[in-house]
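Asks: everything below, folded, please.
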Amino acid sequence: MPKPAVFDFDNNAKQDAQTETARKNHVDLVSSLSFSSEASSQGKREADERVQESKDILVSSEDGITKITFNRPAKKNAISYQMCHDIMLALKNASTDNSVMTVFTGTGDYYSSGNDLRNLINDAGEIKNAAMSSIVLREFVNCFIDFPKPLVAVVNGPAIGIAVTLLGLFDIVYASDKATFHTPFSHLGLIPEACSSYTFPKMMGSAKAAEMLLFGKKLTAREAWAQGLVTEVFPESTFETEVWTRLKTYAKLPPNAIRVSKELIRKHEKQKLHAVNAEECSVGQERVTSKEYTEAVMNFISRKAKL
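Replies: Sure thing, here's the model as predicted:
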């Protein structure tokens, strides 16, 4: 069992220096991912190679569809920091390729169980650097806010945490009837993320969103559809066939018309979404330095160790 989390206040200066170095390195990466700037052909080749080398994120392009697959079935497709970077690179490539849309799905029984716990604590059981986590999260979510083509989620199984909250930034969400949607942020002493503090009340109404985001109510696929989070639910037995047949038909539509139409639909929201994302990340950074958060995370680890 991991030892209790500790904060080394005497080592703050060293941590601050490490944080600044990490921040600069991350900003350099993010700058290369900007959808508004033209990447050089060499830079694009390097990004392509890096994504293709990833085994936890699979990227393919066929029939006008770029498919990004969470591929850690043994870990319920939990999202690591490396996967965050690989997804950002994949989205950068997809923003300028010949595809009409980009589709996310998962390998195995889960869509994604959300953030890997190792994003939050190290092997010694200590809370990781809060500032760096906030930077990565903010830029990761920004990539979804700014993505210029239709984003489609093919939710093949349970979705948890950020795998759920990101759905508010997607254009279409198709779900198997075995999928569930769970946002247990309060259980971990955390707050909503990925703009869900804004998108969920807008989609569901404030009362339904509060029940999910504040109290962690788990929704079935049918409940998520009734509340506006899911576009359509399909029987598990025909889910893959029905969804991919439909998406391949949509991918034959004129790509420029699709792109311009999405811009018209989304452009008035972008500034608001960026502001919400920044605020959530700022408040979230404060939360992960709190005693309440530390105790909640360690309690969660302790319960998992006993299973």
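
Asks: use CA for all of it now, contacts and neighbours both
Replies: Noted.

Asks: can you mark which positions in stretch 255-275 are buried?
Replies: Applying a neighbour-count criterion of 16 or more other CA atoms under 10 Å, one finds 255, 258-259, 262-263, 266, 273-274 buried in stretch 255-275.

Asks: in helices, which of these appear?
Replies: Using DSSP state H, the subset of these located in helices is 255, 258-259, 262-263, 266, 273-274.

Asks: which other residues reach the helix or strand where residue 86 lies?
Replies: Assigned by DSSP states H and E, residue 86 belongs to helix 81-96. When contacts are defined by CA atoms under 8 Å, 6 or more residues apart in numbering, helix 81-96 is touched by residues 33-35, 44, 47-48, 50-51, 54, 56-57, 59, 66, 68, 102, 119, 136, 140, 143, 147-149.

Asks: now which of the residues you listed would you call buried?
Replies: 33-35, 44, 47-48, 51, 56-57, 59, 66, 68, 102, 136, 140, 143, 147-149.

Asks: SS state for residue 110?
Replies: coil (DSSP: H, G, I helix; E, B strand; the rest coil).

Asks: give the contact list for the nearest residue to it once chain neighbours are set aside.
Replies: Sequence neighbours aside, residue 157 is the residue nearest to residue 110 in space, at 4.4 Å (criterion: CA to CA, 6 or more residues apart in numbering). By CA under 8 Å, 6+ apart, residue 157 lies in contact with 106, 109-112, 175-176, 178-180.

Asks: hmm, 7 Å instead?
Replies: 109-111, 176, 178-180 (CA atoms under 7 Å, 6 or more residues apart in numbering).

Asks: then residue 214?
Replies: Counting by CA under 7 Å, 6+ apart, residue 214 makes contact with residue 186.

Asks: picking up where we left off before, quick one: which of the contacts of helix 81-96 sit in strands?
Replies: 57, 59, 66, 68, 102 (DSSP state E).

Asks: here's the other one to compare against:
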Amino acid sequence: MDILTHKENGVLSISFNRPEKKNAITASMYQAMADALKDGEADAAIRAILISGRPEIFTAGNDLEDFMKNAPSTAQGGTPPVYQFMQALSQSSKPVVAAVSGAAVGIGTTLLMHCDLVYLADNAKLSMPFTRLGLCPEFASSMLFPQIVGYPRAAEKLMLGEAFSAQDAWDMGLATKVLPLEELLPYAQKQAAKLAALPANSIRTTKRLMKGNQAAAIVAKMEEENKNFGEMLKAPEAKEAFTAFFEKRKPDFSKFS
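Replies: Next up is the predicted model:
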């Protein structure tokens, strides 16, 4: 199974488990995670959610071959799996804990902005290389990231698309805590268990109050970004970026104005 799910003592654990492909995410994996989150939201016994990857890698982001075959679009009706997953994550009333080690590329970093507690191993390396693919930020990250870390630092990371370390993420305020790799998952599990043991209504209400009136703004920003993302995915710059990736060469954007 590429996505592992487990319920125990009030905690729903969701884990990436596709190490042979660096935990690159396919449409079916997004659907599995979306279904797990929806099930966890409806299950009164679940009081906290934990998302993790493998010690060596969280996720390499989208599986590009699968992504090009199943490019997310709402034009033909229905809600693509990636949208279902991110909507379920951003709208979860229950606390979400993330445990990240190794690389967290693209949506692997974006999803952290929708979690409540973000724990990083000291080997974590985050990146949002959307501009390098001729694309734009996704799933409200263009709004949430500047809110979390401040505009100048968000601009550097989102515009240049360069990777940054766990320490950088903590310094910017994106991470709750940085831990040695061997301590990461046990610590995150312990924190999720603490949340599950507290009064469920108190935790949910506290989360709702802290989130304030952002829900509508997040949905609106997601829609705006997704519209731009979809249009840019069909543009020459993205085609050059993806072609270069598959041909294992450096893309040339000099011919595009």
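
Asks: returning to that earlier point: please work out which residues of structure 2 line up with the helix holding residue 86 of structure 1.
Replies: Mapping helix 81-96 of structure 1 onto structure 2 (TM-score structural alignment) gives residues 27-42.

Asks: how about that stretch: buried residues?
Replies: 27, 29-38, 40-41.

Asks: how about the helices in the stretch 51-200 of structure 1?
Replies: Along the stretch 51-200 of structure 1, counting by DSSP state H, counting those that start in this stretch, helices occupy 81-96, 130-146, 162-165, 196-204.

Asks: of these, which is nearest residue 13 of structure 1?
Replies: Among the helices of the stretch 51-200 of structure 1, helix 130-146 comes nearest to residue 13 of structure 1, with 13.6 Å by CA to CA.

Asks: could the helices of the stretch 51-200 of structure 1 go into JSON lines alongside distance to residue 293 of structure 1?
Replies: Listed next are these as JSON lines, based on distance: least, CA to CA, whole Å:
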{"stretch": "helix 81-96", "distance to residue 293 of structure 1": "20"}
{"stretch": "helix 130-146", "distance to residue 293 of structure 1": "12"}
{"stretch": "helix 162-165", "distance to residue 293 of structure 1": "17"}
{"stretch": "helix 196-204", "distance to residue 293 of structure 1": "19"}
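
Asks: and the ones you listed: which comes nearest residue 217 of structure 1?
Replies: Between the helices of the stretch 51-200 of structure 1, helix 162-165 lies closest to residue 217 of structure 1; by CA to CA that is 12.4 Å.

Asks: sorry, back to before: the match of helix 81-96 of structure 1: average distance to aligned residues in structure 1?
Replies: With mean CA distance after the TM-score superposition for structure 1, stretch 27-42 of structure 2 departs from structure 1 by a mean of 0.7 Å once superposed.

Asks: can you tell me the closest non-neighbouring residue to the equivalent of residue 218 of structure 2 over in structure 1?
Replies: When structure 1 is aligned by TM-score structural alignment, the residue opposite residue 218 of structure 2 is residue 273. Take residue 273 of structure 1 and drop its neighbours on the chain: the residue closest to it by CA to CA, 6+ apart is residue 195, 6.4 Å away.

Asks: do you know how far the one you found is from residue 184 of structure 1?
Replies: From residue 195 of structure 1 over to residue 184 of structure 1 the distance is 16 Å, taken as CA to CA, to the nearest Å.

Asks: more neighbours: these two, which one.
Replies: Counted by other CA atoms under 10 Å, residue 195 of structure 1 and residue 184 do not tie: residue 195 has more neighbours, with 27 against 20.

Asks: what do we get in structure 2 for that one?
Replies: Alignment note: residue 195 of structure 1 maps to residue 140 in structure 2; criterion TM-score structural alignment.

Asks: could you do residue 153 of structure 1 as well?
Replies: That one, residue 153 of structure 1, aligns with residue 98 by TM-score structural alignment.

Asks: ok, now which ones touch its match?
Replies: By CA under 7 Å, 6+ apart, the neighbours of residue 98 of structure 2 are 50-52, 112, 115, 117-119.

Asks: likewise for residue 143 of structure 1?
Replies: residue 88.

Asks: now with 8 Å?
Replies: Taking CA under 8 Å, 6+ apart as the contact definition, residue 143 of structure 1 lies against 88, 91.

Asks: returning to what we had before: chain center to the match of helix 81-96 of structure 1: distance?
Replies: Relative to its chain's centre, stretch 27-42 of structure 2 lies at 14 Å (CA atoms, centre = their mean, to the nearest Å).

Asks: what stretch of structure 2 does stretch 207-217 of structure 1 fall on?
Replies: By TM-score structural alignment, stretch 207-217 of structure 1 lines up with residues 152-162 in structure 2.

Asks: buried sites along that stretch?
Replies: 154, 157-159, 161.

Asks: the residues you listed into a markdown table, with extra columns for distance to residue 233 of structure 2 and secondary structure?
Replies: Formatted as a markdown table, the buried residues of stretch 152-162 of structure 2 follow (distance: CA to CA, whole Å; DSSP: H, G, I helix; E, B strand; the rest coil):
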| residue | distance to residue 233 of structure 2 | secondary structure |
| --- | --- | --- |
| 154 | 22 | helix |
| 157 | 20 | helix |
| 158 | 17 | helix |
| 159 | 17 | helix |
| 161 | 17 | coil |
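
Asks: wait, which of the residues you listed is closest to residue 192 of structure 2?
Replies: residue 154 (28.2 Å).

Asks: that closest one and residue 168 of structure 2: what is the separation?
Replies: Using CA to CA, we find residue 154 of structure 2 at a distance of 12 Å from residue 168 of structure 2.

Asks: can you check residue 20 of structure 2 too?
Replies: Residue 20 of structure 2 is 28 Å from residue 168 of structure 2, where distance means CA to CA.

Asks: more neighbours, these two?
Replies: Legend: neighbour count by other CA under 10 Å for residue 20 of structure 2 and residue 168, higher for residue 168 (14 against 7).

Asks: residue contacts, the more buried one?
Replies: Taking CA under 8 Å, 6+ apart as the definition, residue 168 of structure 2 has no contacts.

Asks: make sure it is indeed in a strand.
Replies: No. Residue 168 of structure 2 sits outside any strand when classified using three-state DSSP, being helix.

Asks: ok, the residue nearest in space to the middle of structure 2 to residue 182 of structure 2 distance?
Replies: Taking CA atoms, centre = their mean, the centroid of structure 2 lies closest to residue 111, which sits 2.1 Å from it. From residue 111 of structure 2 across to residue 182 of structure 2, the span is 23 Å (CA to CA).
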